[in-house]
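1. I would like the atomic coordinates for the input below:
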Amino acid sequence: MADDKQGRDEQADREEERQREREVEETRTRGDEKEPVRVNPGEELGDLDEALKSHDYPATTNELVEAYGDYELETQGGKKSLKDVLSVTDDQIYDSAEDVRRRVLGLIGR
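-> Take a look at the predicted model:
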């Protein structure tokens, strides 16, 4: 193919078509995947969000589990208690409710 405007236009058109085909194929292969649980920001942890905001910081994982371990969280694998979610971590120190929130959301896959 000659390196002229028409040749470049045809090549660009073919690339756009290949990109559309790749997107369609990706959509097909991902069609049976579960949709992630979507909620409004700030509401991901339900009542636990409010409880964490009123807690005194810094706080350790153990302190948080002792205070809020029975709170139920909606995870991709079903409901789990905060105690179960945090059981996979070492005793860490959190400086704020937002620190705890980010850690918990990371552990439950959101």
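
2. only C-alpha atoms for contact and neighbour calcs from this point on.
-> Will do.

3. Which residue ranges of this structure form helices?
-> Along the chain, counting by DSSP state H, helices occupy 5-29, 47-54, 61-68, 82-86, 97-108.

4. Go through those and name the closest to Val39.
-> Counting by Cα to Cα, Val39 lies closest to helix 97-108 out of these; the figure is 11.9 Å.

5. buried sites along that closest one?
-> 97, 100-101, 104, 108 (16 or more other Cα atoms under 10 Å).

6. Go through the helices of the chain and pick out the most buried.
-> helix 82-86 (a mean of 19; mean count of other Cα atoms under 10 Å).

7. what comes into contact with it?
-> Contact partners of helix 82-86, identified using Cα atoms under 8 Å, 6 or more residues apart in numbering, comprise 61, 65, 68-73, 104, 107-108.

8. Second chain to compare with the first, below:
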Amino acid sequence: MTDDEAAPEAVYGVTFGPLKPALREHAYPVTKEELIEQYGGFELDHADGTDRLEAVLRRTDVATFREPQQVRDAILAVVGVDGTGNPVDPETVGRETGDWSRRSP
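-> Predicted structure coming up:
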């Protein structure tokens, strides 16, 4: 088990679990539909409960993702909350710590 899988750290109130390393290792660019087909069943825990990745991605306008950080940002914009329980401001997404860069093949 990697550190990414062992540490259930939340980013803006969203816990990615094993989805984080899966997204980091995926080949990019990738379409929203391809991500839904491959990872749609993954569950994301967040302040309002739990959602499958498929449901979250269907609520975003992004059609193609160039890198894992872009997927993360789209997810956070849909279900993330800031420290006060308010929805994440899309302008501030991506400023937290944590490595979401692609892993080398």
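
9. before we move on, the earlier item: now the helices of structure 1 in JSON lines, please, with extra columns for distance to Arg38 of structure 1.
-> Formatted as JSON lines, those follow (distance: least, Cα to Cα, whole Å):
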{"stretch": "helix 5-29", "distance to Arg38 of structure 1": "19"}
{"stretch": "helix 47-54", "distance to Arg38 of structure 1": "16"}
{"stretch": "helix 61-68", "distance to Arg38 of structure 1": "23"}
{"stretch": "helix 82-86", "distance to Arg38 of structure 1": "19"}
{"stretch": "helix 97-108", "distance to Arg38 of structure 1": "12"}
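
10. Relative to Tyr12 of structure 2, how far out is the most centrally placed residue in structure 2?
-> The residue lying closest to the centre of structure 2 (Cα atoms, centre = their mean) is Arg72, at 3.2 Å. For Arg72 of structure 2, the distance to Tyr12 of structure 2 equals 11 Å [Cα to Cα, to the nearest Å].

11. again, but for Ala47 of structure 2
-> Taken as Cα to Cα, the span from Ala47 of structure 2 to Tyr12 of structure 2 is 9 Å.

12. So those two - more neighbours on which side?
-> Tyr12 (21 against 16; other Cα atoms under 10 Å).
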